Every structure is written in structure tokens, then in C-alpha cells.
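Peer 1: sequence and predicted structure, then a few things I'm wondering about:
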Amino acid sequence: MKKNVVAVAGAMLILGGSLAGYADAGQAAEPKAKVLRMNMHSNPPTVDPGIAEDSTSGTISRAIFEGLTRLGKDGKVHVAAAESYTVSADGKTYTFKIRPAKWSNGDPVTAYDFEYAWKRALSPRTASNYAYQLYYLKGAEAYNKGTGTASDVGVKAVDAKTLVVELTNPTPFFTELTAFYTYYPVNKKVVEADKEWASNPKTIVGNGPFQIETWKPKHQLVLTKNQNYWDKQNVKLDKIDFSMIDDGYVELEMFRNGDLDWAGAPLSEVPMDFELSWKSPALFHTQAIAGTYFYRFNTEQAPFHNAKIRKAFAYALDRQALVETMLANHLPATGFVPPSMAVASGGYFTDNHTEEAKKLLQEGMKEAGIAKLPPITVSYNTSMGHKAIAEEIRDQWKKKLGVDVKLENKEWKVYIEDVHQGKYQIARAGWLADFNDPINFLEMFKDKNGGNNDTGWEHPKYKELLNQSALEQDPEKRKAILAKAEQILMDEMPIMPIYYYAQSWLQSEKVDGAILDGLGMIDFKYVDIKP
């Protein structure tokens, strides 16, 4: 049945391509629509920017919404929904002027939309796992944790065109944050009229370059150019047509047949054996990005409540062999913070240290009063890549530690919900930077109940160091503080770093202007299709 569904999807793409731009005899031919055809391996769990937390949801949110700022073609921050801004002398107050613009339904975009959206994301009722991204605002953390009120949060629409933001501490990267989707506005009227507004194309209203025309979950998602977008003259694409096929080899075959213009990152994966053998540099692209692939340990379940047992599993892994075998262009990770923002030179532990791993396992089991390890399960979401990596790690742990490991595959939405609820022992994870600063990685594990922690781990000294870093204005001193914090993270090992990301994809030569930034994100605003 799955093959039939895939075949039909491919046929639909072929048919759509053959009809585009066709005109009846005797009529002037209309310009051929510029359509980018891509595949995404998983259906976006949401396109609500206030609760989006995965790369697929984030990519679609970036296409249909826009923040106060946006990363440009040059990789630098530029004004977007804001036409200008000023910063106070102490670096703690930002005043944004909102440019004249409309929502996709014709409503005006105002400063009130931003105030509403930010406070909505922080509201405990919204339960946004990314709410902590707004903690730089004065009073934001207290409100999110139920000890403060919305009126205490440092964001205020003075009038329809003026937004004043007060920060707890000077935050040099704040305008990078305002380009991130948790900081996007939402239309209050639309949101409050229907709690399911973000799941129906008819009620999804955005202020970005595109809008959703069709959304058939697990089958197809189509974006069209937003004719109400303030900068529509610089948007070249008329449409983006996403298929949703989770088989990388089928996706690859569709690309080879001309049914897709793009295959691979950032919304899917090029099959690893293909990636290693590809010989066409004109079509094959790869670049290092600020991201880390790792495994979480559930520190509230035996046996991983013991730090030595966690470290034993981490130390037993031969990351270099893993990378050389199946992960071309990636780098083995012996720390959590990726090289683009590293706070310490070299790693925090030795890769493939089998004897030390065996010793730590024996000591940890003795401390925990465990004579024999319970069954160990590694969970991952559906992907050939995740499966292959899990199989290699399972085999290494069996060979080096004598541990039997079961692999558990789950559909993405079920998987991420189970991880949030602690229904796992070891779970695969990946973190791509939201902005290029180490705090974006380290703050994830500051609080046990933080939105994306999910390990059950918390450490008072670690928290203290992160708090110190927020007050330190000297860059080198701040870096040293963060290095101490990362050392604690690696000593306690609630997570096991595996490799630093590089993204690979195949891109048709007719696709122009596509930019994947250093964080691994694509902005469709600048993409064009050449004849």
C-alpha cells in the first residue's frame, strides 16, 4: 500500500509539472509559474510560531510569518516587520518602529500583534516549550513560571507602530532572537476566534512571504506567494510544493526523474550510502552548521540515574569510526557546544575509551546497587539515518560493554510527546542553533522542567554559572564561565554528544538564490527558479 501511495504522489507531481504554463492555441502564453518542488520527511506538528519547536514546523513558520528582523542574503540581521529600531545606552531597552504591512487576510500588522504573541507564548496556559527563548525580557520567566503577571513582562505596544522592549540584562544578540519564530507575531483576532486556527489553511493567517494554500497531513503541503506581503516584489517564487514521503531512496529517485528540484537537508536526508558515493558536485551540496546530534539519558530512571553509568555508555562509543563509516563531512563530538561557538578548545572526554568505560560501568552499578543492568532501549523517530546510527551504536555497546540494547522506532509526533513526558530510557536528539551563541545550547539544561531539557537533570552550580554569564560583559570572561558550565554538563553526562552536524542536499541547477545559513535554516524568500 505504501508503494502505491508513493507512486500516486510522484504521478501527481509529474502531471502538475507538465501542465504548468500551458496555453490554448491562439492565446498569448502566460508566464510559467515559478514552482519549487521539495519533500519533507515528516508532517509539521504545527505552524503556530508560539509553540513550534522542531525544524519542520520552524521552516514552514519562517515562510508564512515574519519577525521584527530577518537574516538577509549576507547572513546578517536586517529589519523586517520593523522598519527601524533604537537601543538605549545601557543596552536594555529596544524601541521598534513597525513598518506599514498587512496580514495575509488584509488586516494591518501592528505592534499590538507582537505584544500579544510574545505574552501568549509565555503564558503558562499556552505551554510553549520554547517560552524560555523569551526569558531575556524583563519579567518573562516569572510570568511563564506562574510567579508573575503578563503586565510585568517587558514588552509594550505604545501605539500601533511602536513596540518598546525592556530586557533583564544587556543582550547583544537580541536582534538575532527577534528573527526566530518564537518571537513572530500572530493575529489576535484569528487566534482567539478558533483554537484550531493553526491546523486549517483557511484560518492560518501570516505576515510572511508565503501563505498556505493546501495542507493534506502526511501527503502534501503547498505554499503560495502572499500578495499582501510588504516586500512581495522581491519574492520570486509563486509556489512551493512539498510532498511528504519518509523514504529517502524514493525521494532520491524523484529528484533523479525531475519530479523534485531539491532533495535532502534541511527537511529530509540524503541516504547515507548515496551521499558517500555521489560524484556530481554541481548538484551535490554540503556545509557545516551549528548543530549537535546527541542522545538524551532519562536520569530519573534506572540505570541512568547514575552519572558513572551514563558516562560509561558515552565513553564506550567510537565516534570517529561512526563518522567515517556513515556520516561523511560530519565531525565527532566530545562536547555539546559546536565548533562555530565553542567555549573550550578540544573535547571534554576521550573518544572510544573502552577500558575507562568498563571501569565506570562497574563503579556505577556498584554505587546504584545494581547487579545486572535492566533491559536498555534506545528510542528514535522514523528515519533511515537515525535507524542506521542507532544500530551501529547498539553494536558497539554490545561489543565493548556486553550490553543488549533494543531499538524502538516511533512516528515523530508520538516520539516527541513521549520524550517530553519522560517515556524513554535513551532517546536520540539533535539541536540546531537558533542563534550563534553557546548559551543557546547550554541554557537547554538549566532547569529540570525547562521546555527542551527532557532529561530530568538539574545542577545548582551549572545554573549559577549560566546566571553569572548573563551578567558578564567581558566576552572572554563570559566564555570562561560558560566553559566551566559545559564541563559540568560533560562530567554529569545527562546527554551523550555524538557528532556535529553538516547538512547535505541535492539541488537542481535551475534553483537559484537558495541560502542555507550557518544555523542550517533555509529562507524561501530569496529562492528563484530559472527557465
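Peer 2: In hand now; what should we look at?
Peer 1: rest of the way, CA atoms for contacts and neighbours
Peer 2: Fine.
Peer 1: what's the closest non-adjacent residue to the residue nearest the centre of the chain?
Peer 2: Against the mean C-alpha coordinate of the chain, by Cα atoms, centre = their mean, the closest residue is Ser55 at 3.5 Å. Among residues not flanking Ser55 along the chain, Leu267 sits closest, at 7.5 Å (Cα to Cα, 6 or more residues apart in numbering).
Peer 1: hang on, the one you found in a strand?
Peer 2: No: when DSSP: H, G, I helix; E, B strand; the rest coil is applied, Leu267 is found to be coil, with no strand at that position.
Peer 1: contact partners for it?
Peer 2: With contact set as Cα atoms under 8 Å, 6 or more residues apart in numbering, Leu267 has these partners: Asn39, Met40, His41, Ser55, Thr56.
Peer 1: of those residues - the most surrounded one?
Peer 2: Among the contacts of Leu267, the one with the most neighbours (other Cα atoms under 10 Å) is Asn39, at 29 neighbours.
Peer 1: if I look at it, how far off is Thr93?
Peer 2: 42 Å (Cα to Cα, to the nearest Å).
Peer 1: quick one: the helices in the stretch 101-250 of the chain?
Peer 2: 111-122, 140-144, 174-177, 188-193, 248-256 (DSSP state H, counting those that start in this stretch).
Peer 1: here's the one I want to compare it with:
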Amino acid sequence: MCLLALAAAACSPDAPEGAKLSVVVIGDSEQPEGLAQRLVAEAVQPGLVARDEAGQTVAGLASSWRFVDDGRSLILRLRPAQWSNGETLVARDVVAAFRRAGSRRDPVLVMAGIVGSEAVTAKRAPASKLGVSAPIARVVELRLESPSPLLLGWLAEPALGLVSDKADVSLARYRVGGTAERRVLQRKSMAASPAARPAQISVATSPDLRAAIAGFMRGEANLVFGDGLAGLGEVRASVRPEMLQVDPLWGIYGYVANGLRGPVADPAIRRALAMAVDRGRLAAAMGIGAIVAADGLLPPLLAGGAVLEEGDWRRLGAAARVAEARRLLAGAGWTLDQPLRLVLLLPPGREHRSIAERVADDWAQVGVLLAVTEVSAVERDKLLARGDFDLAVTEASVPVPDSAALLMRWRCGAGAYCNPEADTMLAAARRAPAAGRAPMLAAVEARMMTAPPMIPLITPVQWTLVGRNVDGWVPNAGASHPLARLTVGVRRR
């Protein structure tokens, strides 16, 4: 007799153990690096290290590891595993996979701090110069530019998953089918395991929030993810509080500024824009504990209470900030009578528009008029790549609590911003011993904020509707929720 907990699976003895997990991601299926793509990649691109239900690093294809050479080298031992064509996983397969990541210029290699990664991803050196080697068949060695307590977190990223260069050959526990709008993952093994519990996982992408909420309430979807802040207000008004989970992310929500051309290329104007926002009022209006005010490039939990240098505008009180913002704008020729007019690229979503309206009210008090243009994520990326913008909403975050990774977004050549002095300081901080890195990174952030690359506002979040029959969901900072580790059981009332 079939158990109710397995009602979604067939009762045949040949049916795979475990139920079906149905997931909807609110977003654009054409966005190449969206949340839906990441959720699928986590299940089908297994790495040396994995993440569990709470977002903690656990053994993956590596059964054990140890740091040597004062933390500058990591030795990993592979567990017995076979590719889908029957060949045994060996260390040289890992070397080949990492070199392919270098050839495709994957930034995760640089974030991890692997020797040679910057030169390889910048095409200044061949992938063979990457600090990854295979001393013996089941042992991999990673050499690091400097000791990194965050290395394991980066190794758990799908971008460093072990993917074969041969078609239809993989180490994944799931095979993938379906369309770009709805990916279907079918577990290969008949028996469930801690890292592959559901027999089938479907991940659909939809721009229709109301339809997704309705389907969730009817039990057609077990999880509904918001790929960003948009939709949070409507979801809060539509479902019972216990169904909604809101996780804080390691990042900053704010407005990227075009630091290379146009009116906001003037650092004084960017400082004035940053000064004039009442972030406390903005965060309070959101009414979410996970959303807090942020006036720098690092979220408060990563800023570590760094002491601000003399002259940093963030040491000023609210009234003094407004007065200084008016002075800076007046020096550039903009006043309340002759205001500066700027256009903000805004994603769809009432939440983004509400934030923009509050920011616009603050800026109007110092001589800046803000207009908004709503664009899709794909169109926004195109406009940013062309440099055809004044300001644009960003919710960018990193999956690891890595201050250096957040600051590296603003290096010269990465976008419409360049501060060579800050780049030099950042490179020195990344080479420094781990114990002394925090104050050096705080100094980098302070230097960048003298000519800010963005207008920081609040901390970003990820919201999710979680069905009552989903077991294994653990809220965590960084919003790590590997779908394959969840269980679908009896629907609880």
C-alpha cells in the first residue's frame, strides 16, 4: 500500500522513491543568469563541496579536505564516483573542469582566490596556469593566492561544478529535460538520498505573480520564489504569514550610477545623491526585519562596525547631509530653481516604484528631479553594457559573505566605474593575511565611497512561498535552498 507521503509518485514497484517537487520562479525566462537557472544548476552541476539545507558547506564529490602550507593550499580527496558512461571520476577530471571554467572566464575562480585565476580569466595566461593539480588519481590540490576562510563556500558554487565536455555524460543525480520556461529534473536512481530526495523537480519561470500565487494556494506548486524584491508586497497581502519566508542576502539594493559619462560622472553629484536619502525612513516603510538601511557598498553585517575616516560624509547627521548635498549640487550648477534631471532604469514591480518615489522625494529637496523608465532585466543589462543610462536599480548579491567579492564588482573594467587607487588597495587587501583583511577592505570601501559607484539604499532579500508539505526548508542568510535536499510530504492543514 502506498504511503500518503508518496502520493505524488506512482504506486508501482518500479516507481522511484520520493514525490514530485513543483517550483515556480517569478521572473524572465530569457535572463541567462536568473534564479531559475541557478536552482537547476545546483541540482545538475555537482561540485567538490555542496551546501546543505541550512546553507552550510558539506562534503560533495570530495569526501574530505585539509588546508596545508599555512592555508595556501587545499588538498581534497575524491569519494568513489562514476560518470554516467561508467568511467571513474579521477582528479584529472577536476583539473579539466576547472580549466574549462577558466577558459570561459568564470569570475567564481577569482573570488575563490585560486592561483593564476585572474590572469587566466583575463586571457593573459592559458588555463594550464591555473593552480589546480592532480597529484594522484583521487587527490586534488588547489593552490591559493592567499589563505581564504571563505574558499569552501566558493567551491560549493554551481559554476565550479564538475561538468564533462562530452555530451550526455555527467555526474549529476538528475537528468534535465523540458523547455526554457519549464525545466524538468528526473532523478536517475530509484532510491532517494540526502542530496537527491525528490523523484522529480520541475522549475518553471513565469512573469505572472498573481497566477503563481493562485496556483500555490491550490496546491499546484510547492514553492514560489521571487527573483528579487518585486512582488513581496502583493505576496504579503495574499497569503498567511507562515507561508512566506524572507531571507536576507549578502548584497546591497541601490542605484548603479554611470560614472563614465553623463551628469552623474561627476563624483560630487554622486556623493550628493548618496547623502540626500533618508534610509532609515525607507527601510522602516518596507516593514520587513531582514531589510535594513545601508549607506555603503557592504551590508551592515559585513561592514563589521568599521570606524569611518575623518571627512567621510556618513559621519554627518541628517540635516548636515542635506545641507552638504545642496552645496555640492550648487557647485555643479544645479539648484532647487534649476534642478538636475535624471532617469532611473526600473525593473517591473510595485516595490521598486515605491522605493523610487521615496528617494525622488528626498532628492527633490536638494535640487534633483527623478524620472523612471521601466525595463526588463534583459533590456537593463543591454543598456548598462552600452553605458546608455544615468541610474539603474541593482539588487546584486553574492552567495558567500565575502566583502572582497562585493567590492570587486566595482573594479576598473567591470562596468561604468573606475577608481585605480581603490583597485590597488583592494588587490593588497586580498593578498593580506586573513586576520588583517577586514580593516583593509573597510578602507577600500571608504575610498570608493568618496566617489561612489552606486547610491546604496537598503539590504536586498529573497522571498519564497513555502508549501505546508515541504520539509527541510531552513531560513538562512544568503538564501541557500538546494531543491534536491527538500522533501515533499503530506500536506499539513
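Peer 2: That came through fine. Being a predicted model, the structure only gives us computed values, none of them experimental.
Peer 1: which of the contacts of Leu267 of structure 1 sit farthest apart?
Peer 2: Greatest spatial distance in the contacts of Leu267 of structure 1: Asn39 and Ser55, 13.7 Å, computed using Cα to Cα.
Peer 1: show me what Ile515 of structure 1 lines up with in structure 2.
Peer 2: Structural alignment (TM-score structural alignment) places Ile515 of structure 1 against Val474 in structure 2.
Peer 1: residue contacts, that match?
Peer 2: Glu53, Ala54, His481.
Peer 1: repeat that with 7 Å
Peer 2: Applying Cα atoms under 7 Å, 6 or more residues apart in numbering, we find Val474 of structure 2 in contact with Glu53, Ala54.
Peer 1: what strand or helix carries it?
Peer 2: Of the helices and strands defined by DSSP states H and E, none includes Val474 of structure 2.
Peer 1: in stretch 111-125 of structure 2, what counts as buried?
Peer 2: Neighbour counts over stretch 111-125 of structure 2 (16 or more other Cα atoms under 10 Å) mark 111-122, 125 as buried.
Peer 1: how long is it from one end to the other?
Peer 2: Span of stretch 111-125 of structure 2 from end to end, Cα to Cα: 18 Å.
Peer 1: list the contacts of that stretch.
Peer 2: Residues beyond stretch 111-125 of structure 2 that count as contacts (Cα under 7 Å, 6+ apart) turn out to be 102-103, 105-106, 109-110, 126-127, 129-131, 142-145, 151, 154, 405.
Peer 1: swap in stretch 173-191 of structure 1?
Peer 2: Stretch 173-191 of structure 1 is contacted from outside by 49-50, 58, 61-62, 65-71, 77, 113-114, 116-118, 130, 197, 434-435, using Cα under 7 Å, 6+ apart.
Peer 1: report the separation between the residue nearest to the centre of structure 1 and Met365 of structure 1.
Peer 2: Separation of Ser55 of structure 1 from Met365 of structure 1 (Cα to Cα): 37 Å.
Peer 1: for Asn234 of structure 1, same thing?
Peer 2: In terms of Cα to Cα, Asn234 of structure 1 sits 61 Å off from Met365 of structure 1.
Peer 1: nearest to Val224 of structure 2, of the buried residues of stretch 111-125 of structure 2?
Peer 2: Closest to Val224 of structure 2, out of all of the buried residues of stretch 111-125 of structure 2 and judged by Cα to Cα, is Met111, at 29.8 Å.
Peer 1: the closest one matches what in structure 1?
Peer 2: Using TM-score structural alignment, the equivalent of Met111 of structure 2 in structure 1 is Gln133.
Peer 1: gap between that match and Ala142 of structure 1?
Peer 2: Following Cα to Cα, the distance that separates Gln133 of structure 1 from Ala142 of structure 1 is 13 Å.
Peer 1: all helices of the stretch 301-450 of structure 2, in order?
Peer 2: Under the criterion DSSP H, counting those that start in this stretch, the stretch 301-450 of structure 2 contains helices at 318-331, 350-364, 377-386, 403-408, 420-431, 437-448.
Peer 1: of those, give the one that comes closest to Leu301 of structure 2.
Peer 2: helix 403-408 (10.0 Å).
Peer 1: which residues are in contact with the closest residue in space to Ala43 of structure 2 that isn't next to it in sequence?
Peer 2: Nearest non-adjacent residue to Ala43 of structure 2, counting by Cα to Cα, 6+ apart: Ala484, 6.1 Å away. For Ala484 of structure 2, the contacting residues are Ala43, Ala195, Ala196, Arg197, Pro198, by Cα under 7 Å, 6+ apart.
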